[in-house]
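Peer 1: Have a look at this prediction, sequence included:
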Amino acid sequence: MSRLVSWVNMRGVSFLFGFNPRDFRPAQAKVNKIRGIALARRSQVADFIRIKPCLEFPASEIYPRTMDTSPANPGFRVAALYRFCRLERFEELRAPLAAFCCSRGIKGTLLLAAEGINGTVAGREQAISELIAWLEAMPELTGLEVKYSVAAEMPFHRMKVRLKREIVTMGVEGIDPKHGAGAYVAPSDWNALIADPETIVIDTRNDYEVSIGTFQGAVDPRTKSFREFPQWVASHRDQLEGRKVAMFCTGGIRCEKATAYVKSLGLEEVFHLKGGILKYLEEVPAEESLWQGECFVFDERVSVSHGLEVGQSELCRACRHPLTAEERLSPKFSAGVSCPHCHDQRSDEDRARYAERQRQVEMAEKRGLRHIGS
């Protein structure tokens, strides 16, 4: 009976108004789709609101700016981690991962994508140990590549978990580091490989990272981002043919994908430094090292040197370029305002704005606080 009434009503509408309501089903379907998207977005916003207070809570309000680094109070443990794997439904991991970190005072940035996880975080030793154990309890993340170091101060302001297309962005489809990467070379064997005249050594990091340190004889592709690396390879492929190709980066993730890309082009003898520069600096004694300068790191320490000791480099707070001690002697350097890399690119208005921010940073430091904009 209800079907009949419905049919009669529809026929009546069609007769009276000259159209059939069925004609509007596609439009209604579109409305339903939009409604579904809105509900999903509302759910995402709810998740974000639950996490946001922790994400934006200044680290200095939880931990003091300076720390006693005696054995009884060893500061913070920093973990640089990654793993290439097939991470199904990685979007669903974001909220519980952020909540896990926030509940333990862990801060930093973690990236999630279908190809795996990547990032650097810091916290108390027990908290970091719990996080690594929690991640490795997932079958896909067992065997996580982790490099540890120590920071006297919390090197991050907040905790961020981001969803990405790639955990390290190259922009080339079909590259699978899990099965196609180059051969690992242990830090203890790295010197012999790069000293071989048949080896071309390539620094896969960005130009601003290379500017404060690299390996002896390494080629600097002078890339602004990792996306530019495939183009550099294409224009220099003739220099790579028939030679051993050795690549390195900070922690191993970029050169792992870079070697997979180069091998996909048909080159055979492709190698990369296992654990990256960080593992090399940790394990190879300074007197035997072929590393020159400091290694840039993406946190408030700015750089590390042999033994993973915090380096002498500082960050220009105007352009975020790392600065050596010599560069800070330049007349174009003004703390928080400009440096030799950006001075000529800024207007007077820019410098005035940066100077005001620097004034606020210094005022916060006098009160024992950390200014988020520093």
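Peer 2: That came through, no problem.

Peer 1: From now on I want contacts and neighbour counts done on CA atoms only, so please keep to that.
Peer 2: Fine.

Peer 1: quick one: the helices in the chain?
Peer 2: 2-17, 25-55, 94-103, 125-136, 177-180, 187-195, 207-210, 229-240, 253-264, 276-283, 348-366 (DSSP state H).

Peer 1: can you put those in CSV and add mean neighbour count?
Peer 2: Shown next, in CSV, are the helices of the chain (neighbours: other C-alpha atoms under 10 Å):
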stretch, mean neighbour count
helix 2-17, 11
helix 25-55, 13
helix 94-103, 17
helix 125-136, 16
helix 177-180, 16
helix 187-195, 16
helix 207-210, 20
helix 229-240, 14
helix 253-264, 24
helix 276-283, 22
helix 348-366, 14
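
Peer 1: Put this next to the previous one:
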Amino acid sequence: MMTTKHEEEYGVLLYYKYATIPDLHHLHSFYDSNCHSLSLVGRVRISPTGVNVTVGGKLSALKKHIDDVSSNSLFEGTDFKLASCSEPDSNTRVANECGFTTLSIRIVKELVTFSSFPLLKSPEISNAGKHLSASEFHSVLQNAGNFGETGKVGYPKKVMLLDARNMYETRIGKFQNPMVETLDPEIRQYSDLPSWIDDNSHKLEGSCVLMYCTGGIRCEMASSYIKSKGVGFENVFQLYGGIQRYLEQFPDGGFFRGKNFVFDHRVSVGSSNASILGTCLLCDLPYDDYSPRCRCTHCRMLVLVCNNCQVYEMEKNTTYVCELCKKTGNDVPLLPLIGSGEIEQEISIGTEPEAVTTSNRTECLPQLTRVEEITMPSRKLRILCLHGFRQNASSFKGRTASLAKKLKHFAEFIFIDAPHKLPFIYQPSLSQQIQPPPSNSCNSKFAWFVNPDFISESDNRDWNMSGCPFDPLQFMQQTEGFDTSLAHLKNLIAQTGPFDGLLGFSQGAAMTASVSALRGQLKGEIDFRFVILCSGFAINLSDQDLGSIDCPSLHIFGSEVGKDRQIACEASRELVSLFDPGSAVIIEHEFGHIIPPRSPYLDKIKDFLKRFL
């Protein structure tokens, strides 16, 4: 059969379905086989309670995928939202950030992370707000001022619009009706919404609440959470199919103004007469394009910066601060840098000019006569450092000495030993001539995670010969011991804390990532503002959804060129995907299993740390 030109066009398909999945791995195998055979890219998330899918490909392939999925009774009644669009350029930053250059299929605990902390009572999806079609939603808004007078059954007189999306999404498009109050929670991420609902429940009580989001999935959990509050919160409704279905029904925009932010390479989608609702963060002129991916220096949330301001501010090396960080007082001036971005010597008042080596020349610093002429941080950041497998605090301190020296004006590194003491093991040489070193000349080695059959070597200092060659993939089998390590950290932090951040190297990074995943639950016991993960990988985090770890993070690892022989770059990239992309920073280098203490990598590390000074 001949393929038409229209069928060869590119498209994006979005759908979700809440249903009990009897066999997660079987469904995973189906998606893996089906999507690869159809050359689809994007994200597939499978949980015990359903699926959430955003994929792109040829329209003919997407239609075939819909047919294949629809043949499974689990997906009966699924709303498949298919839209034609231009094919993404795999070389663009937008396509790479949105995951539209590869296919990612994962089994997760939640389809969308509704809360970053444990709720007293998790909402039941069966109690979600009633679905309103686009035309029904439009009709309610159109007649919002008449409910009290006409006595319509089931609707209170007061109608409220509730936007369940993130702040950067609402800045470029939202529903507007002068007869209806619109509540914008102004949240950084969806997991902040429950707290906002708790704090503002008085505004919702007794009202007809109309909720909306991009495609509908975020309203499912959020509407259920509102209804779980009981009497006065019964009248909660949600826009079926989200803004996307509404704009299809009302191509002129209807009550929606601006553009609909989408999480794929299209960035945003507007109506036939979409107005520009957003404004530039700096000059306040109309602007609504997130394609440049400008982000807040402090929290990494997307911000709108027009092209003219980008060019102008780039020349001044200006940083961006979002509205939320300004409200919370994070718009503090950052530490000015000298030369190549590194302060090489202590600055004292009234000294003679001193020679300082920069990246390509030697300069003389002028004499300083006033303290105001240079701004030093009021205090250094305290960073707790977690070593790698078969290391200890002393050896890790030595390995990072150069980095610590170059960051001494920013941060203080504190090193600790892991709790699991390892046996002394050596690999015999081929000639069998070399004897192991005497144990009394060696420091003990430790680990954060160990093999399931691990036996502690508390006081045994005898050397044992390895029964097999060292396995570079041994870290994949070291999955036990987290509870002991967590208790160890709690105790040490109680004695030596507080700390601004955690830095983990290799297995220490895996431990740091696991702690980050529990950040909300550990509040008050292990508090920190950021993490630095070097040559990291994930252990026991298979139930974490993409971007679900809500913690500012810096990821440093060897690129493919670097050929890290201990931890493959793919493992580190997989770990990155678990962190909120809005606050994750990546540094890839070419030097293998190390933390490179040189430019340009050092400058990027400093840029990250300066956000927390």
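Peer 2: It's in. Keep in mind that what you see is a predicted model, and the values were worked out from it rather than measured.

Peer 1: rewinding a little: now render the helices of the first structure as TSV, adding distance to Leu163 of the first structure.
Peer 2: Shown next, in TSV, are these (distance: least, C-alpha to C-alpha, whole Å):
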stretch	distance to Leu163 of the first structure
helix 2-17	46
helix 25-55	12
helix 94-103	8
helix 125-136	16
helix 177-180	19
helix 187-195	32
helix 207-210	25
helix 229-240	23
helix 253-264	17
helix 276-283	24
helix 348-366	31
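
Peer 1: so which of the ones you listed gets nearest Glu115 of the first structure?
Peer 2: Nearest of the helices of the first structure to Glu115 of the first structure, taken as C-alpha to C-alpha: helix 177-180 at 9.1 Å.

Peer 1: packing partners for that closest one?
Peer 2: Helix 177-180 of the first structure is packed against helix 253-264, with contacts defined by 3 or more C-alpha pairs under 8 Å, 6 or more residues apart in numbering; DSSP states H and E.

Peer 1: swap the cut-off to 10 Å and go again
Peer 2: strand 76-84, helix 253-264 (3 or more C-alpha pairs under 10 Å, 6 or more residues apart in numbering; DSSP states H and E).

Peer 1: so can I have JSON lines of the ones you listed showing distance to Lys332 of the first structure?
Peer 2: As requested, these are exported to JSON lines (distance: least, C-alpha to C-alpha, whole Å):
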{"stretch": "strand 76-84", "distance to Lys332 of the first structure": "33"}
{"stretch": "helix 253-264", "distance to Lys332 of the first structure": "33"}
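
Peer 1: now for these, which one comes closest to Pro53 of the first structure?
Peer 2: strand 76-84 (21.7 Å).

Peer 1: start and end residues in the second structure for that closest one, please.
Peer 2: Using TM-score structural alignment, the residues of the second structure aligned to strand 76-84 of the first structure are 10-18.

Peer 1: what about the matching stretch, how far off from the first structure?
Peer 2: On superposition with the first structure, the mean distance recorded for stretch 10-18 of the second structure (mean C-alpha distance after the TM-score superposition for the first structure) is 0.8 Å.

Peer 1: Nearest residue to Phe215 of the first structure in space, ignoring adjacent ones along the chain?
Peer 2: Trp291 (4.5 Å; C-alpha to C-alpha, 6 or more residues apart in numbering).

Peer 1: what residue of the second structure takes the place of the one you found?
Peer 2: So, by TM-score structural alignment, Trp291 of the first structure is matched to Phe256.

Peer 1: quick one: contacts for its match?
Peer 2: Neighbouring residues of Phe256 of the second structure by C-alpha atoms under 10 Å, 6 or more residues apart in numbering: 138, 173-177, 243, 246-247, 250, 270-271, 274-275.

Peer 1: Look up how far Phe263 of the second structure lies from it.
Peer 2: 19 Å (C-alpha to C-alpha, to the nearest Å).

Peer 1: Check the alignment and tell me where Ser305 of the first structure lands in the second structure.
Peer 2: Using TM-score structural alignment, Ser305 of the first structure sits opposite Gly270 in the second structure.

Peer 1: Can you verify my assumption that its match contacts Phe250?
Peer 2: No: judged on C-alpha atoms under 10 Å, Gly270 of the second structure makes no contact with Phe250 at a distance of 11.1 Å.

Peer 1: quick one: common contacting residues for these two?
Peer 2: Gln244, Phe256.

Peer 1: between these two, which one's more packed in?
Peer 2: Taking other C-alpha atoms under 10 Å, Gly270 of the second structure and Phe250 do not tie; Gly270 has more neighbours (21 against 17).

Peer 1: And for Glu8 of the second structure, nearest residue in space, chain neighbours not counted?
Peer 2: Lys58 (5.6 Å).

Peer 1: swap in Cys319 of the first structure?
Peer 2: Leaving aside its sequence neighbours, Cys319 of the first structure sits nearest to Cys342 (C-alpha to C-alpha, 6+ apart; 6.4 Å).

Peer 1: give the contact list for that neighbour.
Peer 2: Cys316, Ala318, Cys319, Arg320, His321, Lys332, Phe333.

Peer 1: Ranking by neighbours, what's the top pick from those residues?
Peer 2: Result: Ala318 is most packed of these (other C-alpha under 10 Å), 24 neighbours.

Peer 1: From Ala195 of the first structure, how far off is that one?
Peer 2: 38 Å.

Peer 1: Please apply the same query to Val304 of the first structure.
Peer 2: As for Val304 of the first structure, its distance to Ala195 of the first structure is 24 Å (criterion: C-alpha to C-alpha).

Peer 1: coming back round to it: between the contacts of Cys342 of the first structure, which is nearest Ala258 of the first structure?
Peer 2: So of those, ranked by how close each gets to Ala258 of the first structure (C-alpha to C-alpha), first place is His321, at 23.7 Å.

Peer 1: can you pull the contacts of the closest residue to the closest one other than its chain neighbours?
Peer 2: Nearest non-adjacent residue to His321 of the first structure, counting by C-alpha to C-alpha, 6+ apart: Leu315, 5.7 Å away. Contacts here follow C-alpha under 10 Å, 6+ apart; on that basis Leu315 of the first structure touches 296, 299-303, 321-324, 328, 335-336, 339, 374.

Peer 1: What subset of those residues is buried?
Peer 2: Buried by 16 or more other C-alpha atoms under 10 Å: 296, 299, 301-303, 321-324, 328, 335-336, 339, 374, out of these.
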